[in-house]
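**Q** the sequence and its predicted three-dimensional model are supplied below.
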Amino acid sequence: MTTLLPRASRALPSARRLQRLVLNGLTYPHGVDGYRDAYRPAASAGRIHATVEAIVPQTPRAHTLLLRPETPIAFAPGQHLLVTCQVDGARQTRCYSLCDTPRRDDGRLEITVAHIPDGLVSSHLAGGGRAGVRVGDAVGISAPQGSDFVLPLPRPERLLLIGGGSGITPLRSMWRTMRAEGLGDRVTVLYYARTTTDALFLDELTDLPDAHVVLTREDGQDTGADGAPTGRFDPAHLTAIGIDPTTTDAFACGPPGLVDAVRAAWADAPDRLRTESFAPPVAPVGDDMPEGMLTFARTGRSAHNDGATLLEQAEASGLTPESGCRMGICHSCTTTKHAGAVRDIRTGEIDEREGCEVQLCISLPVGNVSLDL
């Protein structure tokens, strides 16, 4: 069902955004970030400078980066960073979960990056090769972000962490924190990976007192001896490891199929479950042909609406708006919409307000739209 939001009067920009607009105007055509990049290209686009102090292989396609920020950073288990680096001369930003406890005493941060085929940033950070990141290189990082998918205080009496693939990374921060606080006996981990080769942190999981690794595509995998879970997530797996969803707090992170199945299992106690998915939302495909024009007011460019997201159409028009996760999590692509209507591809809601901020990566134009790009 489509929900229409009421029209509102043109909103005034925030003081911070107004300041940035003035600075960008004074430094046209490069903008503030352009001049900072020329001075400190590796990390100037991030709010905090961080040095790569170690690169630890986890699997053939995933590496953990140990980062030393220029100033100490406090974070909550489950939060993520925006990581900015220079790839082929252009600034790129992506979202990565912090995967170690904030209680470590050396001040370093850990992120684990899985190499995605044809992934521009993941290839740079985890793909290796002469053009990839090296020990001693600098990256830019944001302050830790996210408030919904974090380990709560006080700590749960019973906690289940359900991860799939690289979705295990924020959960690792949680179980390491619980163990550092002497609460490791409260934690159960249920992790789904395709094969042992794909499984992240396998040695560490093996050492946990109550962890269950389910290999969904391993030839000759365990067929269920001793009641061990096998195959893709199923509510029966919870019974097999002694979990009652109505009395257990849980976090789930991974592919949409896994997260949706876990939500269904917690249907009678949804307040006990927190979820996060690493897959970007998919724009709906309809019978109607896209209509209207996109106007990029600051650059004077325009383009016919082709039905893709605002971010994709801006990039196809030769613009390089700041972006990160490309799935509506990090908000780094937020831009002012001067006029027109956009549809949120996650919810279907249509926003017709003028002068409001929209996330380019999860917004589809509905007719004519003017953006501050």
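**A** Structure's in. What do you need? Numbering: from 1, shown residues only.
**Q** contacts and neighbour counts: CA atoms only from here.
**A** Fine.
**Q** A strand includes Thr51, no?
**A** Yes: using DSSP: H, G, I helix; E, B strand; the rest coil, the assignment for Thr51 is a strand.
**Q** count the residues that sit near it.
**A** Per other CA atoms under 10 Å, the neighbour tally for Thr51 reads 21.
**Q** what's near enough to touch it?
**A** Leu67, Arg68, Pro69, Glu70, Val135, Gly136, Asp137, Ala138, Val139 (CA atoms under 8 Å, 6 or more residues apart in numbering).
**Q** in strands, which of the residues you listed fall?
**A** Residues of the contacts of Thr51 located in strands (DSSP state E): Leu67, Arg68, Pro69, Ala138, Val139.
**Q** check it against this one:
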Amino acid sequence: MTSTALRGRAWKLLEMVTTPLLPSDYLDLVSPLRAGADLRGRIEAVRPETADAATIVIRPGRGWRGHTAGQYVRIGVDVDGVRLWRAYSLTSPAKRQDGRITITVKAILDGKVSNHLVRRVRPGTLIQLDQATGDFVLPRVKPAKVLFLTAGSGITPVMGMLRNTGFDDVVMVHCAPRPQDVIFRDELHGLVADGKLRLTEVHTATDGVLDIARLDELVPDWAERETWACGPTGLLDAAEKHWAGNGVPERLHTERFRPTIVATGDGGEVTFSASGRTADADGATPLLDVGEEAGVIMPSGCRMGICFGCVTPLKAGAVRDLRTGEITEAEPGVLIQTCVSAAAGPCDIER
């Protein structure tokens, strides 16, 4: 008898002994990060960055396939007995020697997961992981001149890039309310001291919101630079208009928190079939917000600068894309982004 056949018989015997559970259920208790298990991670440290932000150090399971600087990861966290999924940018070097990964989380108002991670989670906690994804990344051929334009927690994917790549000529313009609100401030100023970065901080509590036209003063050669921008919608809208108006839109790469809303619709009753809940919705409110207001668990990454974390099947009815006004009607396999879709009449989404 071959070794494969022997292992198969042994496994069947184990299944008889452990029923109604599976042998893998017991293995999960002993070795949850083993190869072949559902992808998980163990939180090993929580390191404060500012008063409301922290870096979470995670040891991923053996199934982790690594990441590229600028990508994000979806994590599943149990909060008060409910598993919630959120997406966060990876801030660790892609080839960190100890194999750990890090995400840096900013606690947002009423954010269940972000506040839990920043203020309550403890080392040793197991979390679920998806593989890294996202296309807000650097090209294979490193640009000669780079500009990073960021605000708030929009700095997190860019910090992953800075930690992964040495640049010949890199400038950063970063916006935060006050100096003490700048995430990674000490590290950034260390790069400045070493001559590896030119940094301009815009403190919005005293300086006001950045006028994008100030780039002519702050970074005179901005139009010659390949630019990666991440932050709130207002900043990115202004940047896209500015780059397009100067004839260089192809040099701007953006990652959005929330998309621009340019259209409204009629609204209707929304059914969240998996949760058994319904809610009345107008034609201007994203279904993501409608669901959360109704107490439905709505996965998303929009508030962290990540797209496509909220994709959901549309089972019945129709929705309107708030960016374009386009109507999407339900049919088998149709998926919608709840953060940019509003009810266009009664509809049913699978949440």
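**A** That came in fine, so what should we check first? As the structure is a computational prediction, the values presented were derived from the model and not from experiment.
**Q** quick one: TM-score?
**A** Aligned and superposed, the two chains score 0.77 in TM-score terms (TM-score structural alignment, normalised by the length of structure 2); 310 aligned residues with a CA RMSD of 3.0 Å.
**Q** related to what we said a few turns ago, quick check, nearest of the contacts of Thr51 of structure 1 to Ala240 of structure 1?
**A** Leu67 (38.8 Å; CA to CA).
**Q** alignment lookup: that closest one to structure 2.
**A** Taking TM-score structural alignment, Leu67 of structure 1 has Ile58 as its aligned residue in structure 2.
**Q** SS state for the alignment partner in structure 2 of Ala265 of structure 1?
**A** In structure 2, the residue paired with Ala265 of structure 1 is His242, using TM-score structural alignment. Recorded secondary structure, His242 of structure 2: helix (three-state DSSP).
**Q** could you pull out the helices for the stretch 51-200 of structure 2?
**A** Remark: helices assigned in the stretch 51-200 of structure 2 by DSSP state H, counting those that start in this stretch are 112-115, 155-164, 185-193.
**Q** equivalent range in structure 1 for the shortest one?
**A** Right, helix 112-115 of structure 2. Counting by TM-score structural alignment, helix 112-115 of structure 2 corresponds to 120-123 in structure 1.
**Q** buried stuff in that stretch?
**A** For stretch 120-123 of structure 1, a neighbour-count test (16 or more other CA atoms under 10 Å) marks Val121, Ser122, Ser123 as buried.
**Q** now the last one: closest residue in space that isn't a chain neighbour?
**A** Spelled out, it's Ser123 of structure 1. His115 (5.5 Å; CA to CA, 6 or more residues apart in numbering).
**Q** I'd say that neighbour and Ser166 touch.
**A** No: if you go by CA atoms under 8 Å, His115 of structure 1 and Ser166 don't touch, sitting 10.3 Å apart.
**Q** scan structure 2 for its longest helix.
**A** helix 3-18 (DSSP state H).
**Q** angle of the next helix-or-strand element following that helix against helix 3-18?
**A** Once the chain leaves helix 3-18 of structure 2, the next helix or strand it forms, by DSSP states H and E, is helix 23-30. In terms of direction (axes from the mean of the first three to the mean of the last three CA atoms, to 10 degrees), helix 23-30 of structure 2 departs from helix 3-18 by 80 degrees.
**Q** can you say which of the helices of the stretch 51-200 of structure 2 is packed in most?
**A** Of all those, helix 155-164 carries the top mean neighbour count, a mean of 24, counting by mean count of other CA atoms under 10 Å.
**Q** which other helices and strands does that one contact?
**A** If you count contacts as 3 or more CA pairs under 8 Å, 6 or more residues apart in numbering; DSSP states H and E, helix 155-164 of structure 2 packs onto strand 226-231.
**Q** and the buried residues of stretch 120-123 of structure 1, which is closest to Arg298 of structure 1?
**A** Val121 (27.4 Å).
**Q** check contacts around that closest one.
**A** So Val121 of structure 1 contacts Cys85, Val87, Gln92, Thr93, Arg94 (CA under 8 Å, 6+ apart).
**Q** Ser363 of structure 1 reaches Glu349, doesn't it?
**A** No: the pair Ser363 of structure 1 / Glu349 is not scored as a contact, 9.8 Å apart, by CA under 8 Å.
**Q** neighbour-wise, which of the two wins?
**A** Neighbours were tallied for Ser363 of structure 1 and for Glu349 using other CA under 10 Å; the higher tally belongs to Ser363 (25 against 16).
**Q** ok, and the closest non-adjacent residue to the more buried one?
**A** Nearest-residue entry for Ser363 of structure 1: Asp344, 4.9 Å, with adjacent residues in sequence omitted and distances by CA to CA, 6+ apart.
**Q** ok, now which ones touch the one you found?
**A** With contacts defined as CA under 8 Å, 6+ apart, the neighbours of Asp344 of structure 1 are Ile350, Ile362, Ser363, Leu364.
**Q** tell me which two in those are the farthest apart.
**A** Largest pairwise distance in the contacts of Asp344 of structure 1, by CA to CA, is 11.8 Å, between Ile350 and Ile362.
**Q** show me which of the two is the more surrounded one.
**A** Higher neighbour count among Ile350 of structure 1 and Ile362: Ile362, with 26 against 20, using other CA under 10 Å.
**Q** any idea what the more buried one aligns with in structure 2?
**A** Ile362 of structure 1 maps onto Val340 in structure 2, by TM-score structural alignment.
**Q** go on, Ala54 of structure 1?
**A** Taking TM-score structural alignment, the alignment pairs Ala54 of structure 1 with Ala45 from structure 2.
**Q** number of residues surrounding that match?
**A** Ala45 of structure 2: 18 neighbours (other CA under 10 Å).
**Q** got it, and the one 3 residues further on?
**A** Using other CA under 10 Å, Pro48 of structure 2 has 16 other residues around it.
**Q** who's in contact with the corresponding residue of structure 1 for Tyr88 of structure 2?
**A** Tyr88 of structure 2 maps onto Tyr96 in structure 1, with residues paired by TM-score structural alignment. Applying CA under 8 Å, 6+ apart, we find Tyr96 of structure 1 in contact with His80, Leu81, Leu82, Val83, Ile111, Thr112, Val113.
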